[in-house]
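Participant: okay, sequence plus prediction incoming.
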Amino acid sequence: MKQKKQSLGWVSEHSEWLAQFDSATLLSKILDLYESEAIYIVDKNQQVLYWGGGMEKLTGLRQENAVGKPCLAEFTLAEIDDNQEQSIKLSQANGDSITLKKVSQILFDRSGAFAGGIAVLTEALESAPATFVPKVLATAKQNFHGILSRSPTMHDVFQIIQNAAETEATVLVRGESGSGKELVAKAIHTLSARRNAPFLAINCAALSSNLLESELFGHVRGAFTGAIKDHSGLFQRANGGTLFLDEVAELPLELQAKLLRVLQERNYIPVGGNRTIAADVRIVAATHRSLREEVKNGQFREDLMYRLRVVPIFLPPLRERREDISLLIWHFITQHNDERVRIIEKIDPQAMRLLLDYAWPGNVRELHNVVEYAFAVGRGSTLRLSELPPEFREPRVVGTQKQPAKRNPALDTEDEASAIRQALEQNHGRAGLAANVLGMSRATFWRKRKALGL
């Protein structure tokens, strides 16, 4: 009761600050923060309105099988349950029985009538060791051709991939290093009519200009010193299939003209050759840079940018879809467990807290490397804090200078209001898809849209 009075006092004291927010938005943000906790909400008829990720882990009952249905007897909330602590026993799918502590808050409507409630479940101390963390494994819905996510933003990306794959349109994937751009390219290929032909990839930043030209377009014998025989380039070897050009912004200007010819004329001439070769290849390009900025700086051809950017796909960094971190951690742990060198069944809470709070500048690739590091340096069934890389144990340094905000590539030539309005029109009012086109998270898109009165 004391804690409840403290909460009411805080709300009263900060009522002016709270008044600037919509209550539904506040609740949504709070639930997003605790999405991995065992929280559920029921209405006055004991129908489940919300079933958090932690409830899925504890009960084995999936969200889609719980929401909109009457809750089980042990989860019902009555008016007398307000601010009560109760112990309940629950049988899990594997036959084990666990003891849970249920804490609830009852909700009343404006007339004072019972309107439902919200409850939190935690494991009783005697039912599990302190280091226990329930495994979070991807469902079929959360695994899109090897791209794991339960983020609504990423599910919008999945839909764009699905739709784009059914066409022959050139796709440009924009995302930070390690965010999964090549997985997107492979998914487009797998879902396309070209799936039975080759999928080949090249990093445009990895080779010198001469080697890159030869690797892409091939060369004939005698074209240069060391060219002792004809060499088939990637365009020829990928004929009928898909060619993935990673870091396409690093492509030298002289090769950009040759790539433009392939996209326009569907043919090319090998290095040192004198005859054209037909090119039946779909291009999926990727970059972590803004091609519009590269065009402004004179480093990229504008006509080629438009040829590559027919369907832009923006991949949000891992720090903007934090609900995926635990999902990916357990996915990679399961992969390494299969190698039988070490079996990890638990994660120490301190280690898990650092993993969840980390900024992940290297995105999914860095997360995979961290899990691999833990398997290499540690032993036993528990992943401990001491088994994380050194940067996780170093004190955090808070910078004194604010970094300049990165300008959104979709907004370089038009103001935000017209860009957002156009994106909404193009996507028939679907905010998630519009946000994706502009390279924004759904939260940022919603905030800007509201601020601009759109």
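Facilitator: Received it, and whenever you're ready, just let me know what you need.
Participant: C-alpha only now, for contacts and for neighbours.
Facilitator: Fine.
Participant: which parts of stretch 199-215 are buried?
Facilitator: For stretch 199-215, burial by neighbour count (16 or more other C-alpha atoms under 10 Å) applies to 199-205, 209, 212-215.
Participant: same thing with stretch 362-376?
Facilitator: Of all the residues in stretch 362-376, those buried under the rule 16+ other C-alpha under 10 Å are 362-364, 367-368, 370-372, 374-375.
Participant: hmm, who's touching that stretch?
Facilitator: Stretch 362-376 is contacted by residues 176-180, 317-319, 328-329, 332-333, 336, 342, 360, 383, 387-389 when judged by C-alpha atoms under 8 Å, 6 or more residues apart in numbering.
Participant: same deal with stretch 174-185?
Facilitator: By C-alpha under 8 Å, 6+ apart, the residues outside stretch 174-185 that reach it are 145-147, 161, 173, 244, 246, 284, 286-290, 312-318, 362-366.
Participant: 7 Å instead?
Facilitator: Here stretch 174-185 makes contact (C-alpha atoms under 7 Å, 6 or more residues apart in numbering) with 146-147, 173, 244, 284, 286-288, 313-317, 362-366.
Participant: which element follows the longest strand along the chain toward the C-terminus?
Facilitator: As assigned by DSSP state E, the longest strand anywhere in the chain is strand 97-108. As assigned by DSSP states H and E, the chain's next helix or strand after strand 97-108 is strand 114-123.
Participant: what residues sit buried inside that following strand?
Facilitator: For strand 114-123, the neighbour count (16+ other C-alpha under 10 Å) marks 114-123 as buried.
Participant: so which elements touch the longest strand of the chain?
Facilitator: Judged by 3 or more C-alpha pairs under 7 Å, 6 or more residues apart in numbering; DSSP states H and E, the packing partners of strand 97-108 are strand 85-91, strand 114-123.
Participant: thinking again about what came up before, can you select the buried ones from the contacts of stretch 362-376 in ChimeraX?
Facilitator: Here is the ChimeraX selection string for the buried members of the contacts of stretch 362-376, based on 16+ other C-alpha under 10 Å:
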select :176,177,178,179,180,317,318,319,328,329,332,333,336,342,360,383,387,388
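Participant: this is the other structure I want to compare:
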Amino acid sequence: MLLVDGGRQVAALTPALEARLGGTVRAGTPLTEVLVPHGGAERLESLLTEGRETSARMRTGSRTHPVRVRAVALTEGTKGLGWALLVAPEAERDTEGNAELFHGVWTRDPELQRIFRIVEKVARTESSVLVRGESGTGKELIAHALHALSPRSKGPFRAINCAALPPNLLESELFGHVRGAFTGAVRDSPGHFRLANKGSLFLDEVAEMPLDLQAKMLRVLETRTVIPVGGREPVPVDVRIIAATHRALRREVEAGRFRADLMYRLRVVPIFLPSLRERPGDILPLAMRFLDELRQRGSRRVERFSPGARRLLEGHTWPGNVRELRNVMEYTYVIGEGPVVREADLPPEFSEPRRVPPATLAGPPSLLDAEKVRAALAQAGGNRSEAARLLGISRVTLWRRLRDLDVPGSE
């Protein structure tokens, strides 16, 4: 048992749990540094407030342990004192036999495998699905799985990234346009909704959709018809929507950046994909799988990682998740030699001090004044993609902010 006080800090660890885990946790340590539920901060919140049992990783010293956790609230009258966390070690999955390859997503992680079972159930329905996860966690692969396992599998699957296009072009790409609707519209275009008819439409980074377009999207979902840009007559469409985002839509709604009614339409069944750092047992096996794939196209055969390389790979935060791991392994395969991956074979960022962007730059888009935007552009040498990264926003959001602030060169 792990006792947690009202400030969400560790109060005590029972001797029985210390013996099971082979380590202890210092009193006063924030719970977020000790327990990492699969699903992140939101899952930790639901663990404490709703008492639902969940899978997690528990840190004791330099080691992490897979565990199952359930929280019991401790009260005195109406006053909350803290929680007693009932912790049971969960068996590690050490063999390839416990691994699963699900429509391109490989894992040994039991929580991600549980999500696979949810995907299989949801795929058989017509319900709208919102897939939430960081970049590189496999959101589009899950979207493909939802389509492939559905009754619509023989129909088309269309995908569009809502963050990659300016608003006027995004509307045309989604709903289509008629000839002469705008300069350059020399012929009719059906748009993704009509192209996905009788199939599935994947809306990636849906939180980046501008508010005026959200209203039109809501009408399409309610009426199941689209009106092309420049057109007058509605066109019936039969499409299942699968949306994805790396943001919490409820927070976007609270901030006034996303319509609540559209969120409820899209978020009928939410699916949360864990990040790679939340499934550390997958890091080295996935890395070796990628190296084996590279060996099919090259001559080098990698058999193992040196202790130093293992430590660096397992200690990396993997902000780009599986996509980043794949790229790191390709770099390692090309640069290194022989059957062992060593520390020197890894990209420079694994050995260089980590650069942290100035905290004063990042913030909600609505609070980014012209001075902060100019400072980010200056620091990025005029590169808008890098400036957007420093500000913690997408490139399209930066473009809109530049336009709103009337910064020169924003058109």
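Facilitator: Perfect, I can see it now. Predicted, not measured: the structure shown is a model, and the values here were computed from it.
Participant: the strands in the stretch 101-250 of structure 2, which residues?
Facilitator: Secondary structure of the stretch 101-250 of structure 2 (DSSP state E, counting those that start in this stretch): strands at 105-107, 129-132, 157-161, 199-204, 225-226, 235-236, 239-245.
Participant: for those, which one sits closest to residue 71 of structure 2?
Facilitator: Checking the strands of the stretch 101-250 of structure 2 against residue 71 of structure 2 by C-alpha to C-alpha gives strand 129-132 as the closest, at 24.7 Å.
Participant: in structure 1, which residue range corresponds to that closest one?
Facilitator: On the basis of TM-score structural alignment, strand 129-132 of structure 2 is assigned to residues 171-174 in structure 1.
Participant: average distance between the matching stretch and structure 2?
Facilitator: Superposing on structure 2 places stretch 171-174 of structure 1 at an average distance of 0.6 Å from its equivalents, by mean C-alpha distance after the TM-score superposition for structure 1.
Participant: circling back to that earlier point, just the ones of the contacts of stretch 362-376 of structure 1 in helices?
Facilitator: Those of these mapping onto helices are 328-329, 332-333, 336, per DSSP state H.
Participant: from the residues you listed, which is closest to residue 102 of structure 1?
Facilitator: residue 329 (27.5 Å).
Participant: what's the end-to-end length of stretch 249-268 of structure 2?
Facilitator: End-to-end distance for stretch 249-268 of structure 2, by C-alpha to C-alpha, to the nearest Å: 12 Å.
Participant: contacting residues for the residue of structure 1 positioned farthest from its centre?
Facilitator: Distance from the C-alpha centroid of structure 1 peaks at residue 222, with 47.7 Å (C-alpha atoms, centre = their mean). Residue 222 of structure 1 makes contacts with residue 228, as judged by C-alpha under 7 Å, 6+ apart.
Participant: report the separation between it and residue 209 of structure 1.
Facilitator: Relative to residue 209 of structure 1, residue 222 of structure 1 is positioned 18 Å away (criterion: C-alpha to C-alpha).
Participant: cool, residue 101 of structure 1 as well?
Facilitator: Residue 101 of structure 1 sits 64 Å away from residue 209 of structure 1, going by C-alpha to C-alpha.
Participant: re earlier: which one, of the strands of the stretch 101-250 of structure 2, ends up nearest to residue 305 of structure 2?
Facilitator: Within the strands of the stretch 101-250 of structure 2, the stretch nearest residue 305 of structure 2 is strand 105-107; the backing value is 19.4 Å (C-alpha to C-alpha).
Participant: now residue 273 of structure 1. Nearest residue, chain neighbours left out?
Facilitator: Once flanking residues are discounted, residue 273 of structure 1 sits nearest to residue 220: 5.9 Å by C-alpha to C-alpha, 6 or more residues apart in numbering.
Participant: that neighbour pairs with which position in structure 2?
Facilitator: Matched to structure 2 by TM-score structural alignment, residue 220 of structure 1 sits across from residue 178.
Participant: burial count for its match?
Facilitator: Residue 178 of structure 2 has 19 neighbours, counted by other C-alpha atoms under 10 Å.
Participant: residues contacting it?
Facilitator: With contacts defined as C-alpha under 7 Å, 6+ apart, residue 178 of structure 2 is in contact with 187-189, 228-231.
Participant: and the helices in the stretch 301-450 of structure 1, which stretches?
Facilitator: In the stretch 301-450 of structure 1, the helices defined using DSSP state H, counting those that start in this stretch lie at 302-308, 325-337, 349-357, 363-377, 416-426, 431-437, 442-451.
Participant: hmm, who's touching whichever strand in structure 2 runs longest?
Facilitator: Using DSSP E, we find that the single longest strand of structure 2 is strand 63-76. Strand 63-76 of structure 2 has contacts (C-alpha under 7 Å, 6+ apart) with 47-48, 51-59, 80-90, 92.
Participant: buried residues in it?
Facilitator: For strand 63-76 of structure 2, by 16+ other C-alpha under 10 Å, it's 64-74.
Participant: ok, back up a step: now distance to residue 355 of structure 1 too, for the ones in helices among the contacts of stretch 362-376 of structure 1, in CSV please.
Facilitator: Listed next are those as CSV, based on distance: C-alpha to C-alpha, whole Å:
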residue, distance to residue 355 of structure 1
328, 11
329, 9
332, 13
333, 13
336, 18
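Participant: of those, closest to residue 86 of structure 1?
Facilitator: Using C-alpha to C-alpha, residue 329 is the member of these that sits closest to residue 86 of structure 1, with 31.9 Å.
Participant: and the closest one, what pairs with it in structure 2?
Facilitator: Using TM-score structural alignment, residue 329 of structure 1 sits opposite residue 287 in structure 2.
Participant: try residue 312 of structure 1
Facilitator: Match for residue 312 of structure 1 (TM-score structural alignment): residue 270.
Participant: before we move on, what about residue 338 of structure 1?
Facilitator: So, by TM-score structural alignment, residue 338 of structure 1 is matched to residue 296.
Participant: and for residue 110 of structure 2, the neighbour number?
Facilitator: What residue 110 of structure 2 shows, counting by other C-alpha under 10 Å, is a neighbour count of 20.
Participant: if I look at it, how far off is residue 275 of structure 2?
Facilitator: 14 Å.
Participant: go on, residue 86 of structure 2?
Facilitator: Between residue 86 of structure 2 and residue 275 of structure 2 the computed distance is 24 Å (C-alpha to C-alpha).
Participant: and residue 130 of structure 2, by the same measure?
Facilitator: Distance, residue 130 of structure 2 to residue 275 of structure 2, using C-alpha to C-alpha: 16 Å.
Participant: please apply the same query to residue 179 of structure 2.
Facilitator: Distance, residue 179 of structure 2 to residue 275 of structure 2, using C-alpha to C-alpha: 44 Å.
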